[in-house]
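Undergrad: build me a model:
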Amino acid sequence: MTFSNREDFRNKGVLKLSSVIDIEKILDAQSYLWQEVKHKFSINIDEPSTWFSNAHNPVGDAGAKRLNGMGSIMRELKASGKLDEIERAIQSSIDQVFGTHTWRPLDLWYSLLSFPSSESAWNVPHKSWHCDEPAVVGDAEPWSLFVFVFLDNVTVDMGPTTVVSGSHRRAERLAKTLGTQNHEALINAFESVNSGLFESPKEVTLLPMDQVLDLLIQEDPWFQELVEEGSPDQRIQRFIEEDNSLYGIKQKVVTLTGTAGDIIVFDPRCLHTFSANVSDRPRQVLRLDFRRQL
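TA: Sure thing, here's the model as predicted:
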């Protein structure tokens, strides 16, 4: 099963691991999080009338509304020790899949808490598709792993992060023919996760993140359709329900959903974006990043 999970992640860039974290620890972290949100923003999860009482926060367009200023709360949550056992459980699962001591967590946690939007129907998003790491020629692994931690049950209507599975492999393929060198500034910008991986950064051949989508659109009509507007029924059928592949690489849109205590491991080289929360509840997800070990 470990080998199967590792291969599945290599092919898709997304791996869901169920019931990794004890529910009591999840509820403890959730309680602390909302206690701090109430203290800082006067927002109570059980009182929807408080969610948007501040016209300037949460921020975002019609689809994604996130609290601006969660960094200090996440640092305090980390310092409180309430995430320690959660981190250990995640580390254990990562070790089982990828091998002991191959990935280690960074110190910073992120809040992906999002609130209901003004949109009425969930749709496969067409805007803001992007990658968070470049594709490096000769290196099949990302520099980091994003781990999404579910503090509550998250369904599609709650605005999950949306990913094109397999798109990291398409980026790898493009990098082999279109990648260039002399990207020291870009490589140095990721020093927290790639330091020590390269003897000579200026000789590394890679495809920068901001080039991936345009190149995929040029070679594949599927990606051109992805960034165009369309009805929910049509787009869900086309991008989520139907299988699609090119050059032997399967790709489809995957929504990062799960139940409390689940985690999803995600390759940041995959194309991804936000989607609209059209439910009547906040989406409660945290993120912890891991870096490769030498």
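
Undergrad: every contact and neighbour count from this point should use C-alpha atoms.
TA: Noted.

Undergrad: how far away is residue 142 from residue 27?
TA: 31 Å (CA to CA, to the nearest Å).

Undergrad: give me the more crowded residue out of those two.
TA: Higher neighbour count among residue 142 and residue 27: residue 142, with 21 against 15, using other CA atoms under 10 Å.

Undergrad: and the strands in the stretch 1-150 of the chain, which stretches?
TA: For the stretch 1-150 of the chain, strands defined by DSSP state E, counting those that start in this stretch occupy the ranges 14-17, 65-66, 103-111, 114-115, 135-136, 144-150.

Undergrad: to compare with the earlier structure, here is another sequence to fold:
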Amino acid sequence: MTLSKREDFRNKGVLKLSSVIDIDQIKNVQTYLWQEINSKFSIHIDEPSTWFSNASNPVGDTRARRLNGMGSIMRELKASGKLDEIESAIQSSLDQVFGTHTWCPLDLWYSLLSFPGSESVWNVPHKSWHSDEPCVVGDAEPWSLFVFVFLDDVTADMGATTVISGSHRRAERLAKIFGTSGNEALINAFESVNSGLFDNPKDVTLLPMDQVLDPLIQEDPWFQELVQEGSADQRIQRFIEEGSSLHGIEQKAVTLTGVGGDIIVFDPRCLHTFSANVSGLPRQVLRLDFRRQI
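TA: Below you'll find the predicted structure:
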């Protein structure tokens, strides 16, 4: 079972682990965050009229909105110790899947709180597809793992992050063709997660994050369609239900959804973007990054 989960993650770049975190711990953190958001922004979860009363606070586009200033709240939450047991539970789950001491957490937690935008129908997004980490030739593992922690029950229509499963493997293939060496500045930019992995950064051949999508669009009609607008029914059928396969790599659009206490482990080399929150409700998701051990 453990091996199959590890293999599934290697193939897809996404792995959901259910009921990892005690629901009382989830509720405790959720309550704390809403209290702090109310105190800092005068936003109350039960009063929609307060969600965007101060136009300088929300950020985002028509699909979903987030808040500036959550960083300080998350740092205070981390310092309070309220995340310690949650972090321990995540670490234990990762150890079971990937092996003990394979990954260790970084200090910073992120809030992925999303408020409803102005769109009324959920669709597979066509904009802002990107990856957050380069692909290194000869290295099948990412430098880091992103772990999404669900505080709310999140469905796709609540603005779920959407990932192209398998796209990290497509990027690995492209790296062998288009990758370049001597990218010391890019490697140094990720020093917090790749420190000690390379004897000589000058010898590392990699494909930067911003050089993945265009080659995929050029060689694959499926990606050409992905970045074009289309009806919700057609795009859900094409990208979520059907998916595609090329070079022996299966790919689908996967929405990162779950219930309170679930986590999703995510390879940051996968193409991903945020989607429209059309649910009428804000939703709380946290992210903790893990660094690969030598």
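
Undergrad: can you redo the strands of the stretch 1-150 of the first structure as JSON lines with mean neighbour count and distance to residue 233 of the first structure?
TA: Shown next, in JSON lines, are those (neighbours: other CA atoms under 10 Å; distance: least, CA to CA, whole Å):
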{"stretch": "strand 14-17", "mean neighbour count": "20", "distance to residue 233 of the first structure": "24"}
{"stretch": "strand 65-66", "mean neighbour count": "21", "distance to residue 233 of the first structure": "24"}
{"stretch": "strand 103-111", "mean neighbour count": "17", "distance to residue 233 of the first structure": "30"}
{"stretch": "strand 114-115", "mean neighbour count": "26", "distance to residue 233 of the first structure": "24"}
{"stretch": "strand 135-136", "mean neighbour count": "27", "distance to residue 233 of the first structure": "33"}
{"stretch": "strand 144-150", "mean neighbour count": "23", "distance to residue 233 of the first structure": "27"}
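
Undergrad: Serialize these to TSV and add fields for distance to residue 159 of the first structure.
TA: Formatted as TSV, these follow (distance: least, CA to CA, whole Å):
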stretch	distance to residue 159 of the first structure
strand 14-17	17
strand 65-66	10
strand 103-111	14
strand 114-115	8
strand 135-136	27
strand 144-150	13
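
Undergrad: nearest to residue 175 of the first structure, out of the ones you listed?
TA: Nearest to residue 175 of the first structure, of all those, is strand 135-136, at 6.3 Å by CA to CA.

Undergrad: what's the closest one packed up against?
TA: helix 167-178, strand 206-207 (3 or more CA pairs under 8 Å, 6 or more residues apart in numbering; DSSP states H and E).

Undergrad: mean distance between whichever helix or strand comes after the last one and the second structure after superposition?
TA: Past strand 206-207 of the first structure, further along toward the C-terminus, the next helix or strand under DSSP states H and E is helix 209-219. Taken over the aligned residues, the distance from helix 209-219 of the first structure to the second structure averages 0.5 Å (mean CA distance after the TM-score superposition for the first structure).

Undergrad: which residues of the second structure does helix 209-219 of the first structure align to?
TA: Counting by TM-score structural alignment, helix 209-219 of the first structure pairs with residues 209-219 of the second structure.

Undergrad: can you list the buried residues in the matching stretch?
TA: Going by neighbour count (16 or more other CA atoms under 10 Å), the buried part of stretch 209-219 of the second structure is 209, 211-213, 216.

Undergrad: cool, stretch 120-139 of the second structure as well?
TA: So, applying 16+ other CA under 10 Å, buried residues of stretch 120-139 of the second structure: 122-126, 129-137.

Undergrad: what is the nearest of those to residue 287 of the second structure?
TA: Closest approach between these and residue 287 of the second structure, by CA to CA: residue 132, at 13.7 Å.

Undergrad: quick one: the closest one and residue 268 touch, right?
TA: Yes: using CA atoms under 8 Å, residue 132 of the second structure is in contact with residue 268, at 5.2 Å.

Undergrad: which one is residue 103 of the second structure nearest to, not counting chain neighbours?
TA: Excluding the flanking residues, the one nearest residue 103 of the second structure by CA to CA, 6 or more residues apart in numbering is residue 292, at 4.7 Å.

Undergrad: residues contacting the longest helix seen in the second structure, please?
TA: Secondary structure assigned by DSSP state H gives helix 23-41 as the longest helix of the second structure. With contacts defined as CA atoms under 8 Å, 6 or more residues apart in numbering, helix 23-41 of the second structure is touched by 43-45, 54, 57, 73, 82-83, 85-86, 151, 260-261, 284.
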